[in-house]
Structure formats: C-alpha cells, structure tokens
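Asker: Okay, here's the prediction I keep looking at, along with the sequence it came from:
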Amino acid sequence: MTLIRPDLDTLPAYVPGRTVPGAIKLASNEVAEPPHPVVLEAIARAAAGGNRYPDLGVVELTDRLAEVHDLAPERIAVGCGSVTLCQQLVQISCLGPGDEVLFAWRSFEAYPIVTRIGGAEVRTVGLDDGFRHDLDAMAAAITDRTRLVFVCSPNNPTGPAVRREEFVQFLRTVPADVLVALDEAYAEYVTDPDAVHGRSLLDEHPNLVVLRTFSKAYRLAGLRVGYALASAGIAAALRKVAPPFGVNSLAQAGAIAALEHREEILAGCADVVAERDRVAAALRDLGFTVPDNQANFVWLPLGDRAAEFATHCSERKVIVRGFQPDGVRVTVSTPQENDLLLDVASSFPDQAG
C-alpha cells in the first residue's frame, strides 16, 4: 500500500526558464520592462494590509474586468494565473480515468500536467506544417470520452494565431457537452486582422471559455493573476473549485491599477511587436526558419539541434528555452538584448540546419 498516487512518478514536470547570474533571460516570455509606477504604488499600499486576508470573491477586480469586456460579472472567474484556471477547467469537466483532454502538440507545456493531475487522459494532435493548430484534425480526434479541448492562440511556443473563420467552424463541429478553452495569454500582441478574438464568440457558443492573463502585456507575471470569460454556469463552477484566497491582495490591487491605466500600459505592446518582427526578419536573414508569430517570442524549429542551440546561447550568457527535439523559443526583449541574441545566433554553426 502506498500513501502517494503512483502515477505521480510519471507526471511531466513544468520546466521554468533558467535564471543565470550575469546572463540575459529570454526563456520565459516575460516583459523586460517593470510594472507601471502607478501599479507599483498600488501594490505597496496593499502590502500595508498584509495582515488581513484578501477579498475572497475578488469582487472589485471582477467588476473592473466586466466593464472592460462588456460582460456580466457573474460570467468572469479570476484565478491565480491562467495556469491555475486550466487546472480548474480539468476539475470541473473531467470525472477521472477514461475522460480525455485534447490539445495540439507542441503547445503550452502545462496542458499535459494539469490533465494528469486531474486524473484525465492526455490526447494530442500534431501541429500542421506551418506550426499551427490543425483544427480539422482536432475535431476529428474528439470522441465520446473527450471532455475538454485546449486551443492556444497565439500558440505557445510556436507563435501562430488561430484564424477566426477556422475557429468558428471548429466550434460548430464540437459537441455541446465538450468544453473548449481558448487560451489567449498573448492576445494583446496579436496584429493579424484574421486572428480569432474569443470574447465576440462567447454568446453564440456556451461551451466556450476564454482565458486571459495579466502576466504578459500587463507586466505582472510575478503577481499571478489570470481570468476566464465564460457562461455564468461555467464561471460559477470555476469559482467552486478555486483555492480559497488564491488571488492575494497585492495581486488584486496591482491588477486593478493596471486596468485603470491599461491604455498607457498596453501601448507598450507596439514596441514589442516591432521588435518581434525585426528579430524574426534578422533570424531569417541568418538562415533560420521562423514561423509567423503573433506573440512576444519567436520560434526556431531546429528539431534535434534545439538543445545544441540552447547550449550555444547559454555559453554566451543568453538563456533561451529549448524544447528538445522540436525547437527553441526565444522571448522578444529590449532592442539591446535582442541584438545580443542575434549576435549569438549568427555564430551558431550551420544555422539553417
């Protein structure tokens, strides 16, 4: 007899981007610029009340999000980062062994982890030749055991966004009793006019859940705040399985302040997009294949050479995120740090592979 679930020994581990003293970190899709000064002031004020529990219902932040997205507050669930909400989606949709969670691969590495933690089975469908979701193949892979489908747009780590037309067609083919989670962690960086925006589809598709985060464009990765837009019933279920006081007081205060100053904060996304396009073009000039990207990173599909490239960069004090044997994800940072990355990449032997 064992005290611990035996399947935990086979659970895939989430691999965080490494931090190396003296090196630039381009491994975790963080924004180089710190939180907005007004946000920092709000966090400091909230810290003075650190002896009190946070608002359990996250009421004020929920109300602010409702205004931003023109949605009733009861249709919003706030969580400790969108990753936690992914795990909560597995909890509310899957009863255990036999139930399946479907997603593309390679995609966000937390999906198989939260699926296995929830006791469900992982079912994956490969990306197409453009490193994009193959939604037709995903629709064909749905069975009577499928309870939840994750669609990451833009896809982490490869970068392309799902197009609205193809996603609408996909939703029409998914059974009404299967949840579809559109993970839009990088939505603020999307410039493709044909890309899907989940909020506009919520009313027509009650099985759709849209996930968003404050970790990327709002520059609050360390505070861990994410949220789901959904039907009132799904949002209520997500709140039922949420860890009590999971969104701390500092996180709530920082997120509220960020929303109050969102136009100024999100204006910085244009600089990231410009650098993203510059870095992608420069890498292509060096001979690398770089897929279309709509996030704050670029993807190098180096295959078996992924680990070699990551090591090459690390030895030169540039930390990137290798996904052996598929490719390498490189965060877009400041122009200076991006130039260092390009210099290091230019010395990688036979970079075209």
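Answerer: In hand now; what should we look at? Residues are numbered from 1 along each chain as shown.

Asker: Going by C-alpha atoms from here, please, whenever you check contacts or count neighbours.
Answerer: OK.

Asker: Show residues contacting stretch 271-284.
Answerer: By Cα atoms under 8 Å, 6 or more residues apart in numbering, the residues outside stretch 271-284 that reach it are 189, 289-290, 295-298, 332-335, 338, 342, 345.

Asker: Could you tell me which of those belong to strands?
Answerer: Counted as lying in strands by DSSP state E, out of those, are 297-298.

Asker: The contacts of stretch 271-284 into TSV, with extra columns for distance to His133 and neighbour count?
Answerer: What follows is the contacts of stretch 271-284, written out as TSV (distance: Cα to Cα, whole Å; neighbours: other Cα atoms under 10 Å):
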residue	distance to His133	neighbour count
Tyr189	18	22
Thr289	18	18
Val290	16	21
Ala295	15	32
Asn296	18	28
Phe297	17	28
Val298	16	27
Val332	22	28
Ser333	26	25
Thr334	29	15
Pro335	30	16
Asn338	28	21
Leu342	28	16
Ala345	27	19
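
Asker: Identify the farthest-apart pair in the contacts of stretch 271-284.
Answerer: Using Cα to Cα, the contacts of stretch 271-284 span at most 24.1 Å, a distance reached by Tyr189 and Ala345.

Asker: In stretch 82-95, which residues are buried?
Answerer: By 16 or more other Cα atoms under 10 Å, the buried positions in stretch 82-95 come out as 82-94.

Asker: Sort out which one of those lies nearest Ile76 for me.
Answerer: Using Cα to Cα, Leu85 comes nearest to Ile76 of the buried residues of stretch 82-95, at 11.5 Å.

Asker: so what's the closest one closest to, chain neighbours aside?
Answerer: Nearest residue to Leu85 in three dimensions, chain neighbours excluded: Gly79, at 5.9 Å (Cα to Cα, 6 or more residues apart in numbering).

Asker: Distance-wise, check Ala221 relative to Asn296.
Answerer: Per Cα to Cα, to the nearest Å, Ala221 is found 14 Å from Asn296.

Asker: here's the one I want to compare it with:
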Amino acid sequence: MEIVTAPEPTGARVRLRPEIAALPPYRQGRPAPADGFKLSSNENPFGPLPSVVEVVASAAHDINRYPDATALALRERLAERFGVTADEVLIGAGSVALLAQFILAAAAPGDEVVYSWRSFEAYPGLVTVAGATSVMVPNRADHGHDLDAMAAAITDRTRVVIVCSPNNPTGVVVTAAEFEAFMAKVPADRLVLLDEAYAEFVRGDGSADDAVDGATLIGRYPNLVMLRTFSKAYGLAGLRVGYAIGPVELLDAARATAIPLGVTAAAASAAIASLEPAAEAELLERVGAIADRRDRVHATLVAQGWPVPVARSNFVWLPAGEATTAVAERLFDAGIVTRAFAPDGIRISIGEEESVDILLTILGELVPGSQEGHPQ
C-alpha cells in the first residue's frame, strides 16, 4: 500500500477577506468578581419567572427535534398584539441577528449603511461582514442622533439607514417629531431600520411622551422595519429571541439571508410565556423598578457634577473622555464591571439594588474637575 504523506508546509496562509481578517471579533466584558456586580451587558438583573422556567424545562424533552423554523406560534401572538399578519412578523436570534439579516439583504460591496456614532457597537462589524461601507454620523452634543446630518449623509450608494432609540450606549431617545421629519427626507427606496431594543424602558420624566414608538408607525412607511427583543425587558438574554415587524417584501428578503433554525423551541416558548398577561404584568413591574433605579442613579450623577445625558434605557452613559479607562478600572477594583468605550465614555447597566451605593460612592470620588477626579 502506498503511503501518502501530507505536503510540507509552505508558509502560505489561507486566503481570507482582508477586511474580515482585520475585524476584531465581538468580545464580552470581563466577568464580575464573585462578590461583585456585572453592569457591562445591559442584562436584566431579575431572574426568570417560574412560569418561563417551566416552559423552558418542558421544551428540553424535545431537543432531539428541530424547532419550527418560522416560530409561527410566536409570530401569531405578536401579530395579534401589533395588529398585523403573521407574515409581517419575523423572529430571529435576538434583534442583532435580525439586523445582520436586513443589512445582508439590502447592502452589498460598494453600498453604504448610515448610522449615528457612537451607537450600538455591533453595527460596524455587521456592515463590514456584508461587504458594505459604514457611514458614521457623529452624535449631537447631547449624545443623541443628529437626524438632519444623517439625512444629509444619504447618497445614491446608501442602502440602509439605522436609527437606534433609545440609543445604545448613550440612552438618548429620538423623538416622534424628529423621526417623522427624518422619514420625510429619506428616499422611499432606502431601507430604514428602527432599532428599539430598549423601548420598554422609555418612561420617566415626560420625555417618554415624545419618544418615537415604532408600534405607532406600523403600515405608515413602506421602507420601515421595527426591531425589538425579549432580551432586555423580558429577561431572556440567554435564550436569544427578538422580532421585526414590517412589510412582507422586506421581511421575506431578510428571511432569505437567515441561518436556518436559528431560534430554538425553548426561546420561542419562553417568549410566548412572557407575553401571558400575568407574566407580562410582573415583568413590566420589574421594568418600572429598573427605570426608577436608573432615574435615581442619573439624578445622583448629575448632582455630583457628571455631564450624563438623560437616560431612557436600562443603562446610563458616563462621558468620561480621556479618563474612561482609568474610571472603569477604579470601578472594577470596587467590584463593578462596566463597558468602557475609550476614549468616549462608559456604559453602566442598571443592575441589582445592592450595586447602586457602591457605584455612586466611587463615581462621587471621580467627578471631573474635583480633587480626586483624575484617577491615575
């Protein structure tokens, strides 16, 4: 028998797309110490409801079977809620997976995707993977979207525009009036994605009344898709389930780009269980508690002298500038893990009540311009 040997290594490297090889993979923040608090991932600090745990456990008996590829039962439940057909609802493995699907469906090499910056950190990578080019429009001084500048940035090459409200990581909302004026400027053949992953947390000082609400816009614009998730307000981050609502033609295009069977039966069942009236009431009560905690943190930071913007999400934005890394390290040393975006600022999720005093005590010592406000 002839023995075939492998060829000698030549030193040649596998040919990859250079823009992908240069793209840093998504990395989660550092884990929290055993006695610390993870305030880096915008997770819901409350544990899952017993009714949700029960349906997830029940789904485990059938993990030898593939899930329903379209998550029809969940689509029908959401369709009833939003007054649309099931075909106008698309389920994905979190809203970020849906963002990827829509970008792939609309943007190719040579095309552009316009979005505000700083905004959701996944946007640049999703655009690069599609082979398209990011057009980042700087936020306003108040850390919100500059929609006039975004509209002006739309060119013949633009295929997708993303609006994030409340904006991640700054927490600032786009108002309904701002969004309506913006849509009047966007050509009708350009896809607009309204990313509302934190919509349920928009409550508080009256600005909630002015915030854009994708649910009120369904059917008004043939180029608009609304995206939401069960990860945050509904506490299902570990199961990965989100949804999009929009015209069937646009959703069908996104369906064509999806990895098949991406949403598990456990995830779909948990989402349906979370929409049951008693369960949802309890979940939204928790959202209210998080929002109250957020407002208390925000008010204290403002009183301390931090220039934090109004937050309408489940996190606050600390514009620490060049001190971003040093402030984040001081917090980490105190057992608080945050998400640092040097040299811009720090996103701090609203977590357990026990974390609040520690967080505010440390940040009170680091206020810009104070004697102790320049950590080394």
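Answerer: Great, that's in hand. All values reported here derive from a predicted model rather than from experimental measurement.

Asker: And the TM-score between them?
Answerer: After superposition, the two chains reach a TM-score (TM-score structural alignment, normalised by the length of structure 1) of 0.97; 352 aligned residues with a Cα RMSD of 1.3 Å.

Asker: OK, contacts around the aligned partner of the residue nearest to Leu85 of structure 1 in structure 2?
Answerer: Under the alignment (TM-score structural alignment), Gly79 of structure 1 pairs with Gly92 in structure 2. Taking Cα under 8 Å, 6+ apart, we find Gly92 of structure 2 in contact with 98, 240-243, 262-263.

Asker: Among these, name the buried ones.
Answerer: Buried subset of the contacts of Gly92 of structure 2 (neighbour count, 16+ other Cα under 10 Å): 98, 240-243, 262-263.

Asker: Show the contacting residues for the residue in structure 1 that Val161 of structure 2 lines up against.
Answerer: Using TM-score structural alignment, the partner of Val161 of structure 2 in structure 1 is Val149. Applying Cα under 8 Å, 6+ apart to Val149 of structure 1 gives the contacts 101-103, 178-181.

Asker: If we use 10 Å, what do you get?
Answerer: 89-90, 100-104, 111, 123-124, 138-139, 142, 174, 178-182, 208 (Cα atoms under 10 Å, 6 or more residues apart in numbering).

Asker: Counterpart of Pro67 of structure 2 over in structure 1?
Answerer: With TM-score structural alignment defining the correspondence, Pro67 of structure 2 maps onto Pro54 in structure 1.

Asker: now swap in Asp357 of structure 2 and tell me
Answerer: For Asp357 of structure 2, the aligned residue in structure 1 is Asp339 (criterion: TM-score structural alignment).

Asker: Check the burial of that match by counting its neighbours.
Answerer: Counted with other Cα atoms under 10 Å, the neighbours of Asp339 of structure 1 add up to 14.

Asker: same check, this time on Arg296 of structure 2
Answerer: With other Cα under 10 Å as criterion, Arg296 of structure 2 counts 13.

Asker: so Val122 of structure 1 makes contact with Val101?
Answerer: Yes. Val122 of structure 1 is within contact range of Val101, at 5.4 Å (criterion: Cα atoms under 10 Å).

Asker: overlap in contacts of those two?
Answerer: Shared contacts of Val122 of structure 1 and Val101, defined by Cα under 10 Å, 6+ apart, comprise 111-112, 114-116, 146.

Asker: got a winner among the residues you listed for most neighbours?
Answerer: When neighbours are counted as other Cα under 10 Å, the busiest of the shared contacts of Val122 and Val101 of structure 1 turns out to be Thr115, with 27 neighbours.

Asker: Run through who's touching the host helix or strand of that one.
Answerer: Counting by DSSP states H and E, the element that carries Thr115 of structure 1 is helix 110-117. By Cα under 10 Å, 6+ apart, the list of residues contacting helix 110-117 of structure 1 from outside reads 7-8, 10-15, 83-91, 94, 96-97, 99-105, 118, 120-124, 148-150.

Asker: Can you flag which of the residues you listed belong to helices?
Answerer: 83-91 (DSSP state H).

Asker: could you dump these to TSV with distance to Val38 of structure 1?
Answerer: Converted to TSV, those look like this (distance: Cα to Cα, whole Å):
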residue	distance to Val38 of structure 1
Val83	26
Thr84	27
Leu85	27
Cys86	30
Gln87	32
Gln88	31
Leu89	33
Val90	36
Gln91	36
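
Asker: which residues of the stretch 151-300 of structure 2 fall in helices?
Answerer: Taking DSSP state H, counting those that start in this stretch as the criterion, the stretch 151-300 of structure 2 contains helices spanning 176-185, 248-257, 265-274, 277-304.

Asker: rewinding a little: tally up the residues packed near the match of Pro67 of structure 2, please.
Answerer: Neighbours of Pro54 of structure 1 (other Cα under 10 Å): 20.

Asker: Neighbours of the residue lying closest to it once chain neighbours are set aside, how many?
Answerer: Among residues not flanking Pro54 of structure 1 along the chain, Ser249 sits closest, at 4.7 Å (Cα to Cα, 6+ apart). Residues lying near Ser249 of structure 1 (other Cα under 10 Å) number 22.

Asker: Ser249 of structure 1 contacts Gly49, doesn't it?
Answerer: Yes. Here Ser249 of structure 1 lies in contact with Gly49, judged by Cα under 10 Å, at a distance of 8.2 Å.

Asker: Grab the nearest non-local neighbour of the equivalent of Val298 of structure 1 over in structure 2.
Answerer: Taking TM-score structural alignment, Val298 of structure 1 has Val316 as its aligned residue in structure 2. The shortest distance from Val316 of structure 2 to any non-neighbouring residue, by Cα to Cα, 6+ apart, is to Ile348 (5.3 Å).
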